[in-house]
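In: sequence first, then the predicted structure:
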Amino acid sequence: MVNVVHDANSYQHQDRVAVKRALISVSDKTGLLELAQALVNTGVEIVSTGSTAATMRDAGYPVTEVSTVTGFPESLDGRVKTLHPGVHAGLLADLRLQEHRDQLLDLGIEAFELAVVNLYPFRETVASGADAATVIENIDIGGPALVRASAKNHANIAIAVSPARYPEIISALASGGTTLAQRVALATEAFAHTAAYDRAVAGWFAAQEGNSALPSELSIEALRVSELRYGENSHQAAALYKSPGGNGIAQARLLHGKEMSYNNYVDADAALRAAYDFSEPAVAIIKHANPCGIAIASESTSDPIADAHLRAHECDPVSAFGGVIAANRPVTLGMANAVKDIFTEVLVAPSFHEDALAVLTTKKNLRLLQLPDDYNRETHELRQVSGGFLMQSTDVVSSRATVPWTLVAGEEADATTLADLEFAWIACRAVKSNGILLAHNGAAVGVGMGQVNRVDSCRLAAERAGERALGAVAASDAFFPFADGLQVLLDAGVSAVVQPGGSIRDQDVIDAAHTAGITMYFTGERHFFH
């Protein structure tokens, strides 16, 4: 050890610290016995608590109970175990300072060179639907104190908060101790761990207020997992961050192809959301966050996901070039054979048949992403604005059974037309506003998106549909402020329209539909998407 005066500016760090004594207190017992074996093999004294100590002792490893160190029994149903100077002085003593070493000697306290701590499973308890009393009991108090103390004193002690770090610790034991670089990295992870834990607890308490669907305080937690080549443009820096417990595009596994780019992730997420708007087999093709094709297929067909892809691609083959495809069913050989001949940036799906993978992996520039098994959509969305964030519940299209439609013009649609109207209404949610989508037989045939007036969106949708507009149905994400936009669709030959309604000129629009002899429904629900 280096003897220095008590001056922070003159601290001298020693690189390697040999481990003689370790404190272990973990809820997650993964890898615990392998770590205990390595510690015992290198002559390290293990001090431990409760079930952690029992697990190691039952496996035959010598363990010193923390109550022996503190001279005080675990109490209050385990709420008080390690909150004692006998423990924390051993964690916090700066052994670079002679006066600290002298005080430990006077107090009869031994220092620790390693702490292995992970916290009560608070998030898991919340996710299980446990009652409030059980959730509160899983708020760890002593654990975060141990972690923070050890991380602060990283000059003298290593702190591991994850079983993923155990192999590194075991290797360090064999090499004579932990290095300063290792201890700094471990301390960084430890402080992030306790900060994230506190955010989760604060978020749960905020949600208990019950006066709003949204919390009064917002905590954002994410871990950087990869730096991307660049952002939306080549001069912008970018990285991917994963939310703990998340099961979305950020957690998808790259099976083949180059690393994902920033724009790949944005488009893949938009494609997923569009495809998973449907319960039927569905495929969405996205370009610059907008759909250039969406289609569904019947489960009764021989290869429904291949059929859905074929008809989605037919919507706008020109725009589909270089697009991103999402499927809400496993990718089959039939779909793979169709995709391989189309330049595609990304194909994301819940899984891929082996023969489909064999075909698709011959395309070196095609990225294949497999979703996590428990993929689910977020219930809320965040958007950064200057100085803060916007938060909202995720937009989900209500079924006609939940929010009934109102027939405002023409005859009640037959079953086939009504099915197409329902498809168009759901698919239109994925279109950037102002959004118009024309559909026929469960597939988009023309999309008008992102225009600053609805008339232009109608013209764009009709132009892209061409002759396919004749007899198709149309959906509008928001009301027609005037009859002129509807008239564009009528001139193109649409047979039925679904829209939210709610304009002060609704009657003008209804009259135009009556005059043309088409069916029109109001949903009473808008689906702007910016």
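Out: Yep, that arrived.

In: could you use CA atoms for every contact and neighbour count after this?
Out: Will do.

In: for Ala53, what is the enclosing helix or strand?
Out: helix 50-58 (DSSP states H and E).

In: let me fix that, I meant to ask about Asp267.
Out: helix 262-275.

In: elements contacting that helix?
Out: Counting contacts by 3 or more Cα pairs under 8 Å, 6 or more residues apart in numbering; DSSP states H and E, helix 262-275 is packed against strand 282-287, strand 290-296, strand 323-327, strand 344-349.

In: one more structure, for comparison:
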Amino acid sequence: MPDLVPLKRALISVSDKTGLLDLGRALADRGVEILSTGGSAKALRDAGIAVRDVAEVTGFPEMMDGRVKTLHPMVHGGLLALRDNPDHVKAMEDHGIGGIDLLVVNLYPFEATVARGADWDEAIENIDIGGPAMIRAAAKNHGFVTTVVDVEDYAALLVELDENGGQTGAAFRRTLSQRAYARTAAYDAAVSTWMADTTGDAAPRRRAVAGTLKQTMRYGENPHQAAAFYTDGTDAPGVATATQHQGKELSYNNINDTDAAFELVSEFAGEDPACVIVKHANPCGVARGGTLAEAYARAYDCDRVSAFGGIVALNRPLDGATAEAIAQIFTEVVIAPGADDDARAVFAAKKNLRLLTTDGLADARAGGRVWRQVSGGYLVQDKDVGQIALDQLRVVTKVQPTEAQLNDLRFAWTVAKHVKSNAIVYVKDGATVGVGAGQMSRVDSTRIAARKAQDMAEALGLSAPLTQGSVVASDAFFPFPDGLLAAAEAGATAVIQPGGSMRDDAVIAAADEVGLAMVFTGMRHFRH
């Protein structure tokens, strides 16, 4: 493979016309002959740039509504021919095939078409055929052909040509070849995923996933781990699409924790002001309030120790008063739908605090998939979007929960959905007062949450922990009465859990004996 290859002839066929005219002029000024098709050729020609139609080269007009225009030996021969192979050179001469040294192609906007809800027929028509075929051909022959599939690489191409006297280097072509195959792979992944979803195939024989690099990170969870952040092309509000207003670059752990916080706070879209504080992907304080500042204060009072260095997520635009309260302790990230000028002024003095705004909350009911790598494969499941309405709760005890208890039970159940299993969440008056997460024993989670509440009561100078008179949620059933009785000892008066244990009767009897109200959801919320 030669190092430097002169660029004499280019084929340009793009759906996204961004930067097209500047690129076309720059190539023409360097004496490059430009071949093009359809709208690209028209745009170039209308701008006064010399261009030759591919139809003139192939001897065939575009046909079948543009489905057939570049699928021709005059094109693919020019892309695939090995210029140092005598047989290939002879075939080019015998059949009048001219070499193509540069291919500039971006594909029909299939992903955008599907994202806006197009029907089957329109989506099918936006599956590009000629584009991927040319890209793959040119990228395979990167020893002689430069392949550009991203607008972001136009400037780099021109710099490469200037630095090498109108030629491209082997390393440059090889790099662009990898990007080309990654683009066609991502495109095919989008098509195959859409087809599986549309046809109702929940477990297709093969699954593909793709992403676009957003950020190369200093390291991953730990300094010895390399890491990068990729986006999936969706534009839903969240950490991947948020605007960062200040603070240093987000780390791997920041992104993971911020996503967890934003996912939970989005459960409270359209409700009273709500605040979520997360530490190590687990909520350590969640509360509603009459104002955002009140919601933050109540969330903070659940576990002030864990809140230090945590992530704060809000369901309303951040205001100055709430920013003042948050700024009293070290906080890694604040994420909210927006932030007013007063809030930004407060945070401006906190140079290490990252402020992210999202222009909205995520749709807590929107589906999606969760991927997890295991040794030798992947686990893929639907995102947990399960929710329970008050009228879906089944009271199983003699004591009936009050309306206030029911509201707190549903709040606790929502939070428990976002706590690592085994999860226990105590709630009182719309605020968490104890969270137990990630223990191997549900009894341990129950006791840890109660102990944290006791510690906070002592720190706040209270005579009793806020778990007195609280309600408690368990993400899965109590297999024995011991966990439930531990919650009663901590002061809980009502319980929400899925039910479904072989020993439900014993657990219900234990609840009746100590005077607890208990409701079953029939839905589990494991989160590993």
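Out: Sure, I can see it. This structure is a prediction, so every number in the text was calculated from the model and none was measured.

In: TM-score for this pair?
Out: Aligned and superposed, the two chains score 0.90 in TM-score terms (TM-score structural alignment, normalised by the length of structure 2); 511 aligned residues with a Cα RMSD of 2.4 Å.

In: trace the helix holding Ala53 of structure 1 over to structure 2 and give me the residue numbers.
Out: Mapped onto structure 2 using TM-score structural alignment, helix 50-58 of structure 1 covers residues 38-46.

In: mean per-residue distance, that stretch versus structure 1.
Out: Compared with structure 1 after fitting, stretch 38-46 of structure 2 deviates on average by 2.1 Å (mean Cα distance after the TM-score superposition for structure 1).

In: ditto for stretch 73-80 of structure 2
Out: Taken over the aligned residues, the distance from stretch 73-80 of structure 2 to structure 1 averages 1.7 Å (mean Cα distance after the TM-score superposition for structure 1).

In: tell me how far that stretch is from the chain's mean position?
Out: Chain-centre distance of stretch 73-80 of structure 2: 39 Å, with Cα atoms, centre = their mean, to the nearest Å.

In: so it matches what in structure 1?
Out: On structure 1, the counterpart of stretch 73-80 of structure 2 by TM-score structural alignment is residues 85-92.

In: identify the residues contacting stretch 127-137 of structure 2?
Out: Residues outside stretch 127-137 of structure 2 that contact it (Cα atoms under 8 Å, 6 or more residues apart in numbering): 13, 67-71, 76, 79-80, 103, 105-108, 110, 147, 149, 180-181, 184, 191.

In: mind checking which of these are buried?
Out: By neighbour count, with 16 or more other Cα atoms under 10 Å, the contacts of stretch 127-137 of structure 2 hold 13, 69-70, 76, 79-80, 103, 105-108, 110, 147, 149, 180-181, 184, 191 as buried.

In: in structure 2, what residue corresponds to Trp204 of structure 1?
Out: For Trp204 of structure 1, the aligned position in structure 2 is Trp194, judged by TM-score structural alignment.

In: now do that match against Gln468 of structure 2, distance only.
Out: Distance from Trp194 of structure 2 to Gln468 of structure 2, counting by Cα to Cα, to the nearest Å: 51 Å.

In: go on, Lys214 of structure 2?
Out: The spacing between Lys214 of structure 2 and Gln468 of structure 2, counted by Cα to Cα, is 47 Å.

In: neighbour count winner among these two?
Out: When Lys214 of structure 2 and Gln468 are compared on other Cα atoms under 10 Å, the one with more neighbours turns out to be Gln468, at 20 against 13.

In: isn't there a helix covering that one?
Out: No: Gln468 of structure 2 sits outside any helix when classified using DSSP: H, G, I helix; E, B strand; the rest coil, being coil.
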